[in-house]
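>>> Predicted model follows, preceded by the sequence.
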Amino acid sequence: MTTIFDETYWNERYGNSGKIWSGNPNPQLVAEAAALDSGSVQAPKKALDVGCGEGADSVWLAGQGWQVTGVDISTVALQRAAAHSAELELPGSVAWEHHDLLGWTPPAASFDLISAQFMHLPRPDRDKLFARLAAAVVPGGTLLIVGHAPSDSAAGAHRALGADMFFTAKQIAEALDPSQWDVVVAASRPRSASGPDGETITIHDEVMRAVRLK
């Protein structure tokens, strides 16, 4: 039986348990966003957090002064994220929006940073979504996409999704028009994780960061 990852699925997953995620921002987001603030690069102002879940990445970005829009398909997750952010005094701001990413088109050329962390979809849906996200980045802005490596299953990681749901940073970078994008990072970064029997294994985060030229 094929699992349908729709709004009902995600609301049930969030609603049937306490906090699902750690509450910490994704480390690749932290590393790459920090790079945007270094040297002569001016820190962007408006960010879109795609598939924000319980909101850890959005809250972290707002804590750095960003004006963030956090988008997710699950109303339960968004309620949880909003309750968390309401307790905090943030230099920036967060607006939570409910959208099905398979059908939603963000406003064109509107965000200085768009972050999609571990957004795994069948390739036809994924390609269309990532193209819509790319079109929503302003000239000079950044598109950051991070995912699990296809090779993680061979390394012993439990991946319930089919192989078609995963991608490499190089694949995502190659889909961008080189006349419109400067690919700054396209890397497979190793990190340690727990295997199915509690052993330590090495998996990889696929990290693609590109700057829109025009």
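Nice, I can see it.

>>> C-alpha only now, for contacts and for neighbours.
Fine.

>>> Helices of the protein, residue ranges please.
For the chain, the helices defined by DSSP state H cover 7-15, 27-36, 56-63, 75-86, 123-135, 169-174.

>>> Those helices: which one's closest to D152?
helix 169-174 (13.9 Å; CA to CA).

>>> Show me what counts as buried in that closest one.
A169, K170, I172, A173 (16 or more other CA atoms under 10 Å).

>>> what's the closest of the residues you listed to T142?
Looking across those and measuring by CA to CA, the closest to T142 is A173, at 12.7 Å.

>>> still on that earlier bit, return the most buried member of the helices of the chain.
Ranked by mean neighbour count, these are led by helix 56-63 with a mean of 24 (mean count of other CA atoms under 10 Å).

>>> Show me what that helix is packed against.
strand 46-50, strand 67-72, strand 93-98 (3 or more CA pairs under 8 Å, 6 or more residues apart in numbering; DSSP states H and E).

>>> any residues touching it, and which ones?
Applying CA atoms under 8 Å, 6 or more residues apart in numbering, the contact partners of helix 56-63 are 23-26, 29, 47, 49, 52, 67-70, 81, 85, 90-94.

>>> Put the buried members of these into a PyMOL selection.
Buried subset of the contacts of helix 56-63, written as a PyMOL selection, criterion 16+ other CA under 10 Å:
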select buried, resi 25+29+47+49+52+67+68+69+70+81+85+90+92+93+94
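
>>> One more to weigh against that first structure:
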Amino acid sequence: MHQDATTGDPRHEDATTSVAGEPRHRDVDEETAQYWEELYQKRDRYWSGRANPVLVDVVGSLPAGTVLDLGCGEGGDAIWLAGRGWRVTAVDVAQTALDRASAAAATAGVAAGIEFRRHDLTRTFPPGEFDLVSAQFLQSPLEFPRAEVLRSAARAVAPGGRLLVVEHGEVPPWGRHAHPDVRFPTPQETLAELDLDPERWVTERLDAPRRQATGPDGHVGTLVDHVVLVRRRP
């Protein structure tokens, strides 16, 4: 899972100040924020910086428009989208991730095309409607109202626009010993959880492709992605 705070920066409009003088955010759960901050601070870079492959496959045939990137992490998807002319709103709960993403966008020369915003999606959701809402691996080991967040994502899709949900289909080979009993919803189950009106939505893709990937220890294995792509009728 990758995700508002007054400092003079429009990206940080909901901050208060704690007794110790550190920023505290009314709309961010402290436990959630701490978990993801600690995760990112373990390494100088946590993710590869490359766009997620299913996103690349889907977006390659679409005209550029507005896109909401939920759980943007260090900005790989947002930067790729902005480089192709999309106007991106990218959100994450971890300020460290957002800072890295913003710096990477500036280095790539696409900062003007991306608005980075801090959101804890368990508490707040970005306003507006978008031609594409992308939820890439919006999964968390913490308590997380996943179905509710994905329904909010569907409500943010503009008429004629799309919602793309990509999730882990199974634990990566290098992580199975730590998570032997984890089960992930199938694409069909995720689609059912969205509770979409079939008169207003068209299902364009519902599958579970496999791909090769390299784990943190250099081990190469096969990953399964669960993909749901739906389009809201104009």
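Happy to help now that I have it. As the structure is a prediction and not an experimental result, all values here were calculated from the model.

>>> How close are the two chains, by TM-score?
The TM-score (TM-score structural alignment, normalised by the length of the first structure) is 0.83; 200 aligned residues with a CA RMSD of 2.6 Å.

>>> Tabulate the helices and strands packed on helix 56-63 of the first structure (TSV), appending distance to S153 of the first structure.
Shown next, in TSV, are these (distance: least, CA to CA, whole Å):
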stretch	distance to S153 of the first structure
strand 46-50	25
strand 67-72	27
strand 93-98	32
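
>>> Ok, which of those comes nearest G195 of the first structure?
Nearest of those (CA to CA): strand 46-50, 27.7 Å.

>>> average gap between the closest one and the second structure?
In the superposition with the second structure, the average deviation recorded for strand 46-50 of the first structure is 0.5 Å (mean CA distance after the TM-score superposition for the first structure).

>>> tally of neighbours for P216 of the second structure?
Neighbour count for P216 of the second structure, taken as other CA atoms under 10 Å: 9.

>>> still on that earlier bit, need the helices of the first structure in CSV (columns: distance to L143 of the first structure).
Listed next are the helices of the first structure as CSV, based on distance: least, CA to CA, whole Å:
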stretch, distance to L143 of the first structure
helix 7-15, 25
helix 27-36, 10
helix 56-63, 15
helix 75-86, 23
helix 123-135, 7
helix 169-174, 10
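
>>> Relative to L213 of the first structure, which of these is closest?
For L213 of the first structure, the closest of the helices of the first structure is helix 123-135, at 11.5 Å, according to CA to CA.

>>> mean shift between that closest one and the second structure?
Helix 123-135 of the first structure: mean distance to aligned residues in the second structure after superposition is 1.5 Å, counting by mean CA distance after the TM-score superposition for the first structure.

>>> what's that helix in contact with?
Against helix 123-135 of the first structure from outside (CA under 8 Å, 6+ apart): L101, L102, T105, P106, A108, A109, I114, H120, L143, D164, M165.

>>> now for those, which pair is the farthest apart?
So, the contacts of helix 123-135 of the first structure by CA to CA: farthest apart are A109 and D164, at 29.2 Å.

>>> ok, the two, which is more surrounded?
A109 (16 against 12).

>>> so what corresponds to G109 of the second structure in the first structure?
By TM-score structural alignment, G109 of the second structure lines up with E89 in the first structure.

>>> Run a quick neighbour tally on that match.
Using other CA under 10 Å, E89 of the first structure has 10 other residues around it.

>>> how much space between it and L161 of the first structure?
With distances taken as CA to CA, to the nearest Å, E89 of the first structure is found 38 Å from L161 of the first structure.

>>> With A77 of the first structure instead?
21 Å.

>>> How about G140 of the first structure?
G140 of the first structure is 34 Å from L161 of the first structure, by CA to CA.

>>> Just give me the closest of the buried residues of helix 169-174 of the first structure to S17 of the first structure.
Checking these one by one against S17 of the first structure (CA to CA), the nearest turns out to be A169, at 32.2 Å.

>>> pretty sure that closest one contacts A186?
Yes. Counting by CA atoms under 8 Å, A169 of the first structure touches A186, with 5.0 Å between them.

>>> any shared contact partners between these two?
In contact with both A169 of the first structure and A186: E206, V207, M208, using CA under 8 Å, 6+ apart.

>>> if you look at these, which of them are in strands?
E206, V207, M208 (DSSP state E).

>>> and the first one, how many neighbours?
For E206 of the first structure, the count of nearby residues is 27 (other CA under 10 Å).

>>> Now which residue in the second structure aligns to I203 of the first structure?
For I203 of the first structure, the residue aligned by TM-score structural alignment is L223.

>>> got it, and D72 of the first structure?
Match for D72 of the first structure (TM-score structural alignment): D92.

>>> D182 of the first structure now?
Checking TM-score structural alignment: D182 of the first structure goes with V202.
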